[in-house]
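1. my questions concern the predicted model and sequence given below.
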Amino acid sequence: MGVNNKKRFLKIFLKTTALLLLAVTGFCVSVYAGLWGKLPDVNDLKELKQAQASLVLDENDELIGKYFVFDRQSVKYKELPQNLIDALIATEDVRFYEHSGVDMRSLGRVFFKTILLSDESSGGGSTITTQLVKNLYGRKNHGVFSMPVNKVKEAITARRIERIFPKEDIITLYFNTVPFSDNTFGIESASQKFFDCSTSELSLSQAATLVGTLKASHSYNPRLYPERSQFRRDVVLQQMVKYNFITEDEANKVKGEKLELAYQYFDSNEGLAPYFREQVRREAGVLVSKIKKEDGSVYDLYKDGLRIYTTLNARMQEYAEDSMEEHMAKLQQQFEQAYGKRKPWKNKQIVSEAVSKLPEYQRLKQKGLKQDAIYDSLSIKKKMKVFDWKKEDELRDMSTLDSISHYLKLLNTGFVALDPHSGAVKAYVGGIDFQSYKYDHVFQSKRQVGSTFKPFVYTAALENGMEPCTYFSLKAITYEGEEDWTPENASKNEDEDITVKYALKKALSNSINTIAVKVMDETGVEAVISQARKMGIETDLPQVPSLALGTAEMSLMELASAYTGFVNKGVSVKPYLIERVEDREGNILWEYKPKIESMEPAYSDQTRESILEMLKATVNEGTAIRIRNRYGLKNDMAGKTGTTQNNKDGWFVAVTPDLVMASWVGNDDHRIGFSNTAIGQGANSALPTVALFLKRINADTDFQSISNARFDRPSDEVIAALDCEPLREETFFERIFDKEVSKKKFGEKKKKGIFSFLKKKNKEEEEKEN
C-alpha cells in the first residue's frame, strides 16, 4: 500500500471515528437531556420508595399473609448476613466497591470479547448499581434503540445514585427491590417464601441459592427445578471461593448438602387461614381508606407496606384447620355412604338449576344453542383439578356436569374460637377449601341455628321470674295460627313419656323441643326477642313459636358472640380480628379500642350462673356427652348442640372459661341435608371439630392456661335454686286439675286452675315456716 493510500485510509478512519464519537456523544447527550424520557433527578432518587407488600401478622408477630401488587417487604443493611452480601458481589459485581456505578473495565471486556470475538462466556457489563436502576425503573421500549437508550439511562442514573448513597445503602436497596422466583420481590420476601425464615437467619447454602436465582429467576426456581437450582448454588459457592470470600473446604461442605426448602404460600388461595385473611383484607381496606397521609392521599393496602397486627394465634389456627380436615374427611364419607343410591346431588332438577347459573351455560345460551346442545357441550370430558378429601394432585378426566355433581355433594363447615373476655378471634375456618369455596361460613353464611337458640329462651325465662326448678311435661301442644304447628321431640320415647315432668336444667341439657316452646310461650316471645337483642343478636327474629327451636337464621360469628356473655359477667363481646395497623415506619395508624367496660350486662349474674350450670349438664350428661365419653375431654366446659329441621344443619357451641368455640356443618345447597339424624345431629356433625381442636390445645403445653382454666363456683343461691329432682311424675291433682290443653293460641296465657291455687298456697305456708 502506498504512502498516499495509507494517509487516505488513516484520514477516513479518523473522520469515521470522529463522526462515530460525535454520534455517540450526541446520542448520550440526547438521553441525558431527557429526549428519550425523563431521567430521575437527585430529589427523585433521595425519595426512592417502592411499592411494598402489607404484612398480616398473628398475635405473636408471626407472618401469616400479605397483600401486594409485588410481593416485596424491606430489610435494613444490618439484617443482611455477610455471606449473602459476599455471594452477590462474587457473582454479580466483584469490583462493586471500586467503581462509581459503571465498571469501565467490564464494559471494555464486553465490547472486545462479547461483541468483537463473540465470546458469550465473558459475562455482562452491568454492575449492582445499574441492576438496581433497572429494578427501580424498569426498561421502556424505544424500538431498535431500546437497548442503547436503556443502557445509557441506567449508566447515568447509576452514577447519580453512587453520588447520593453510600455503598451499604445501594446494597440494601438492591436486595429490597431485586426480583426473585415466583413473582417475589426483595430478599426478605424470598427468604420467607422459600425457607420460612427472615433474611438475617439465612444460611450460606440458602443465601447462595437465592443469589443464584438472579441469573434467571424462572430457570433456577428452587421450587420448580431443585436440581438445576442446586447446581447454580454450587456455581455461586465456587465464585465465592475464587474471590476469597470463603474457603474451598467451606464450599465443599455446603455442596454436600441437599437443597432443602420450607416453601410458604402467601397468595389468597393458599397457606394458613385464607378465610381469615380475606376478612382482614376487607376490614383493613376500609380502615386505611379513611386515613390520610401527609400529602393528603390515602393509604393503599397493596403498595404502602403496612403492618396489620391481628388477633389470630397461628398455632391455634393450625390446630383448627387440622381438626376440621380430620373430621370432615370422615363425615363426608359417612354422608355419601348413608345415601346409598339415592344421591340428591345426582337429582336432575338440582343439577340443572346449578348448571343454569354457570357463566359457560349463559354464554352458550346467548349464542343461540338449544338445551340439548348446551348439555352436550358441557358433557365433554377434559383434564381438571377438583377438590376432594383424598388430596390428590393429579388432574382428572371430568366434564363440567361431572364437576357440578361433585361439588354439590361436598359438605361445608365453619369454625371460630373467641376470647370471651375481649372478643379477639383466635382461630377461624371459613370453609373446607378457599380455592373452591370463597363463600365464608363464619361471617357471610346465615343458617337456621336449631337448638343452639334455646339458651336465649331459657335466659329470658329466668330473667322474667321463672324459677330454675319449674317443671314442664313433654306433652306436645298444637299452636294455632295461620298454620297449626305441633313441635315434636327428637326422640319418640320422650314424646311417649308424657306423665313425666322435666325441670329446666334437664329440659335444656336434653334439648327437649316441646318444653322449649312452652318456656317461650310462658315467658312471651317479645321478652325472648328482647333478651336476644341484649345478648348481641341483630338478626331479624320471627315472632312465631318455632323461634324457640332456632328457625331464625344467623351467622356463626353472631351466635358465638352471643354465648361469650355466659363467662364474661353477662356482657356479650363484639368479635374483632385486627388489633392495630402500622405504616412501614412503625407509626400506629389505627388501633382497636374495645368498649367492654362501658357495656351493661344483658342479664343478672344469678341468671348467668344458672344457665351456665344447665349448659354444663348438656356436656356432662346431655346431648353433648360424647365430648366426654368418646373424646375423653376433662376441661371445664359448657355447651349446646343444635340440629335443624330435616337434618339440614348441625351446630355445636362450646364454652370454656377462656375460650368460646362454635362449629357449623351442612351443605351449601339447602335442598341437600343429611339422610338421617344419627349422622346429621350437631353432636355428630359439628361437635367433633371442636373436640379434636381442644384435644390438640390440651396436648400443647403453651396453652395450659386455657386447658386448665376452671369456672368460678356458682353462688349458694344458684346452687339452692337448682337443687331439685331433674324429673318427677305428675301428681294426682295435676292430672285432674292442671291438664295442659292439646291446642292453644300461641302467646295466650293459660288460665290458672285449682292446682295453681293449691301450689301458691303451699308455697306461702312454706315461706311462713322458714
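-> Yep, it's here.
2. could you use CA atoms for every contact and neighbour count after this?
-> Noted.
3. now do the biggest helix by length in the chain: which elements does it pack against?
-> Longest helix in the chain, counting residues (DSSP state H): helix 3-32. With contacts taken as 3 or more C-alpha pairs under 8 Å, 6 or more residues apart in numbering; DSSP states H and E, helix 3-32 sits against helix 146-164.
4. the structure to be compared is supplied as follows:
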Amino acid sequence: MLKKLFAKEKVKQRKTNNSKQGFKKYIIGFWSLFLLGVFSVFLIFVLASFGVFGSMPTFEILENPQTNLATEVFSSDGETLGKYYLRDNRTPVPYKDLPKHLIDALIATEDERFYDHSGIDARGTLRAVFYMGKKGGASTISQQLSRQLFVGVRSKNKWEAITQKIKEWVIATRLERNYTKEEIIAMYFNIYDFGYNADGIRSASRIYFGKEPDSLNIQESAMLVGMFKNSSLYNPMRNPEGVTNRRNVVLSQMYKNGYLTAKEKDSLQAVPLDIDFHPESHREGIATYFREYLRDWLKDWTDKNPKPEGGKYDIYLDGLRVFTTIDSRMQKYAEEAVNEHMKRLQAEFFVQNTKKRNPTAPFTDIEPSEVQGILERAIKQSERWRHMKYDLKKEDKEIRASFDKKTKMSIFSWEGEIDTIMTPLDSIRYYKHYLRAGMMSMEPQTGHVKAWVGGVNYKHFQYDQVKQGARQAGSTFKPFVYATAIDQLHKSPCDSLPDILHCIEAHKYGNEEPWCPKNSDGKYSAKMMTLKYALANSVNSITAQLMDQVGPEPVANLVKKLGVEAEILPVPSIALGTPDITVYEMVGAYGTFANQGVYVKPVMVTRIEDKNGTILYEYIPETKDVLSKEVAYTTVKLMEGVTEGGSGTRLRHTYGKNRTEYKEIITGYPYEFTNPIAGKTGTTQNQSDGWFMGMVPNLVTGVWVGGEDRATHFKTITYGQGASMALPIWALYMKKCYADNDLNVSEGEFEEPEILSIKVDCEKVDEGNEEGEVEEEFEEEELNIDF
C-alpha cells in the first residue's frame, strides 16, 4: 500500500517537475524571442547607421543639411522684388518668425506627442501596426523631416519602402540629438514643397496669400498645414473644395488638442479659403526687366568674387540676399503708368494701321517689297531660329519651312493672353504691330535707380528697352549742345539768335556739301529768338548755330563725360539727336544737370549678403565733376522753359487748340502740375522714336516709346511726337508719386548756386507758340549725310 502511495506521489512529483520545466522553457523561449527581437531591432538600427540599407548622412551633413536656397532680391523699402532659383524657390524663416497658431496647427495635426518623444512615437507606431494604418500613420515630424532631407520619395517596392522607413527612424533620432524641437519645426516648415514654386513656408505664404508668414491668420495657417498631407492633391488652385475640407480637419484637430474653442472652430470652418494668388516666377511679378538685368549683373559679380575657400557663389542655390535701390512703390507706379498709357496709345495705333488705311501695316512709309525683308530679318533673329540651327543643328531650309506651319500658342493682347493657332511667321507679324516702351527713374544726388520698366510685358517682349535698346535721341540731345555753349561761351538762356536757315560749311568737316538743317515746319520767322524759347520749342536753326559756334567735338566729349558709352561721332548732325543712346544713359546724363554738375553713375545694388548675413559686397559711388554748378543750373533753367511754354506745356494747362485731337489717347490730360519741372521732349525722323526727359530736384525720369522697327510708327506728328507718345507716361507716374507722401518727391525749386553770373530769369516762354505743341521732325537727307 505504501509502495503504491509512494509510486503515485513520485509520478505526481514527476508531472509537476515536467510542468515546471515546460513552463520554464516557455519563459526562456519568450524572453529569448524578446531579446532576439530587441537585438534584431538594435542590429537593424546599427546596420542602417553603417549604411547597409543605403548611404546615411554624416554627422557633418546632419549638422549642416544641404538645402537649395533661392537668392532673394529686396527693394530699398524692404519688399521682396523676386528670387533666383532653378528648382527650389526657398527662403528660410527662423522659428521666432513663425506664428504660434501655425505651430499649434502642425503639432495638432501631424504629431500630437512631438514634445514627448525623441524622434519615434512608440504609441503611434504600435497603433499603426495593430490597425494596419487604418487609424493614422506613425511618422513623427522628425521622421517626415528626415525623409524630406535625406531619404526621398517613398518607394513602391515593399522591401525598399521598409528599408527607407528604418533609415527614417535612425535619422530622426539623430536629428533629435542634434537639434532642438524648435529648430526641427522650423526646418520642417522651410523644407516642404507646397506646389507652384512655393518651396518652404515663406514662399507658400507669399504665393497663396500675398503676405509674410508672421502675418498669417489661423485659417490660413490651417490650410497650409493641411497641405502637408499631399500638396499635389490638396492644392487650393486645383482643388479648392478638397483643400477646404482638409483645412477644416486641421481646425478640428486644433480643437481636439485644446488650441481652439468649439466656437472658434465652427466659426473658422465656415470661412472661405480667400486665396490671394501671387505666383513667383522669373517672368511674373514686379520689376521683371530689372530682375533680368540684375541676374546678369550678379553672374558677372560671382565670376569676379569667389568664396573664401575658392569656390564660386551660385545665385540659384546659395541663398544670397541682394539689396537694391529700386523702390517697390515707385516701381509699381511706373509700371502702372506705362501700362495705362500704352494701352490707349496702342488702341489708336491699331485704328490708324488697318490694312485699308495702310496696306503695309504695321509698317509706314515703306514699299511692300520692303516688308518681307523686315520679316526675314526677324525670323533669323528669333529664338526659334537660334534653337533649331544651333541646338538641333537643322538646315536653313527646314528651319524656314517651320515658320509657315501652324501651331498652338498664347499671344499677348492688352485685354489678356489669347490662346490661338497661327504660324510662327504670323506671330512675328502680329508682334510687329505693338509699340514698345522703356522708362527709368533715378535719384540724381545718389544715382539710386528707383524704377526700371524695360517694356510692356516681359513674358512676351523680353528685349529690355532701358539698358539694351539704344535709339536715336532726337531733341533730347539738344540740352548737351546748349550746355556746351553755356560752358564754353558763357551763353545765357536770355541770349538771342536769329531764326534763319543756317548752314555749316562743308570744308570744316570734310563733307562735299554744307549741312543745312531745317525747322520742323520748314519755316523761319527771321526774328530774334532767346535760347530758352528756342530749346523749349525745338527750333533746329538755333541749335545749328550753337553747334557751329562750339563745334561738334566738345559736345561729343561732354556727352562721354556724362556717362554715354555709345560712340558719338563729332559731326554737326549730332545736334539734332542722331546718335543711338539708351534710356539708362540718358537718365544718368540728365541727372548731372539736376545734381549741380556732378555725374553720379546709376547704381542698382547697394549690398549683397550671404545666407548667414555676412556682407559680401557694398557699393562705392562713382562720381565725377563734369560741369560747374552755374552751368548745370543754367541748363536746368533752360529746360524749365520746355514745360512753361514749349513742347511740354501740356503738363501745365487744360487743352491747347487741338483738344479734340488729343482727348482720345491722353485720358487724364490735363495734368496741371504747378511745381518747377525741367524737361525735354524728343522725336526722331518719321516719328520713329518719342522721348521725354523730365526732372524735379530729387528725381530724374526718362521715357522712350516706339516700335521694334523704325518703320513701325505713326503717320503724323500729332500722335507720333514725344509729347504724345512719352510725356504722358512721365506725367501719370509723377502724379502717382506725388500722391504718395511717404516718397517725398520734391515739388520745390532747383537749388541755385551761391555764385551765379549768368542771367537766367528771362520772360516766360510764350510768344509765337499758343498751343505749346511744336515738335521737331527730321528730313531724310539730314540723317543720311556722311561726314
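-> Sure thing, it's come through. These figures come from a predicted structure and were not determined experimentally.
5. can you give me the TM-score here?
-> With the length set by TM-score structural alignment, normalised by the length of structure 1, the two chains reach a TM-score of 0.86; 712 aligned residues with a C-alpha RMSD of 3.2 Å.
6. which residues in structure 2 does the helix or strand following the longest helix of structure 1 align to?
-> Proceeding N to C from helix 3-32 of structure 1, the next assigned helix or strand is helix 42-46, under DSSP states H and E. Using TM-score structural alignment, the residues of structure 2 aligned to helix 42-46 of structure 1 are 59-63.
7. coming back round to it: buried residues of the longest helix of structure 1, list them for me.
-> Neighbour counts over helix 3-32 of structure 1 (16 or more other C-alpha atoms under 10 Å) mark 27, 28, 31, 32 as buried.
8. counterpart of the third one over in structure 2?
-> With TM-score structural alignment as the matching criterion, the partner of residue 31 of structure 1 in structure 2 is residue 48.
9. now the helices for the stretch 551-700 of structure 1?
-> 556-563, 605-620, 626-629, 677-680, 682-685, 687-699 (DSSP state H, counting those that start in this stretch).
10. what does residue 141 of structure 2 correspond to in structure 1?
-> For residue 141 of structure 2, the residue aligned by TM-score structural alignment is residue 128.
11. show me what contacts its match?
-> By C-alpha atoms under 8 Å, 6 or more residues apart in numbering, residue 128 of structure 1 lies in contact with 92, 93, 96, 101, 171, 174.
12. same list (these) but as a markdown table, adding neighbour count, secondary structure and distance to residue 462 of structure 1.
-> Output for those, formatted as a markdown table (neighbours: other C-alpha atoms under 10 Å; DSSP: H, G, I helix; E, B strand; the rest coil; distance: C-alpha to C-alpha, whole Å):
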| residue | neighbour count | secondary structure | distance to residue 462 of structure 1 |
| --- | --- | --- | --- |
| 92 | 23 | helix | 77 |
| 93 | 20 | coil | 79 |
| 96 | 19 | coil | 79 |
| 101 | 26 | coil | 80 |
| 171 | 21 | helix | 70 |
| 174 | 22 | helix | 68 |
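13. what residues sit buried inside the match of helix 42-46 of structure 1?
-> The neighbour-count check on stretch 59-63 of structure 2 (16+ other C-alpha under 10 Å) flags residue 62 as buried.
14. mean deviation of it from structure 1?
-> Its matched residues in structure 1 lie on average 2.7 Å from stretch 59-63 of structure 2 after superposition (mean C-alpha distance after the TM-score superposition for structure 1).
15. distance from the chain centre to that stretch, please.
-> 36 Å (C-alpha atoms, centre = their mean, to the nearest Å).
16. now stretch 692-704 of structure 1
-> Distance, stretch centre to chain centre, for stretch 692-704 of structure 1: 21 Å (C-alpha atoms, centre = their mean).
17. can you list contacts of it?
-> 316, 319, 320, 323, 631, 633, 707.
18. and the alignment partner in structure 2 of residue 496 of structure 1, how close does it get to residue 514 of structure 2?
-> Using TM-score structural alignment, the partner of residue 496 of structure 1 in structure 2 is residue 523. According to C-alpha to C-alpha, to the nearest Å, residue 523 of structure 2 stands 19 Å off from residue 514 of structure 2.
19. residue 766 of structure 2 now?
-> Counting by C-alpha to C-alpha, the gap from residue 766 of structure 2 to residue 514 of structure 2 is 33 Å.
20. residue 549 of structure 1 reaches residue 450, doesn't it?
-> Yes - using C-alpha atoms under 8 Å, residue 549 of structure 1 makes contact with residue 450 at a distance of 5.4 Å.
21. quick one: residue 328 of structure 1 is in a strand?
-> No - Residue 328 of structure 1 sits outside any strand when classified using DSSP: H, G, I helix; E, B strand; the rest coil, being helix.
22. looking for the alignment partner of it in structure 2.
-> Taking TM-score structural alignment, the alignment pairs residue 328 of structure 1 with residue 342 from structure 2.
23. swap in residue 464 of structure 1?
-> Taking TM-score structural alignment for the superposition, residue 464 of structure 1 sits opposite residue 488 in structure 2.
24. again with residue 622 of structure 1
-> Match for residue 622 of structure 1 (TM-score structural alignment): residue 646.
25. one more: residue 419 of structure 1?
-> Counting by TM-score structural alignment, residue 419 of structure 1 lines up with residue 443 in structure 2.
26. how much space between its match and residue 603 of structure 2?
-> Computed as C-alpha to C-alpha, the residue 443 of structure 2 to residue 603 of structure 2 distance reads 10 Å.
27. in three-state terms, label the residue mapped onto residue 539 of structure 1 from structure 2 for me.
-> Alignment note (TM-score structural alignment): residue 539 of structure 1 maps to residue 566 of structure 2. Under three-state DSSP, residue 566 of structure 2 falls in the coil class.
28. what sits against residue 566 of structure 2?
-> Neighbours of residue 566 of structure 2 in contact, by C-alpha under 8 Å, 6+ apart: 580, 581.
29. tell me, how many residues neighbour the residue nearest to residue 154 of structure 2 when sequence neighbours are not counted?
-> Spatial nearest neighbour of residue 154 of structure 2, excluding adjacent residues (C-alpha to C-alpha, 6 or more residues apart in numbering): residue 161 at 6.1 Å. Other residues within reach of residue 161 of structure 2, judged by other C-alpha atoms under 10 Å, total 14.
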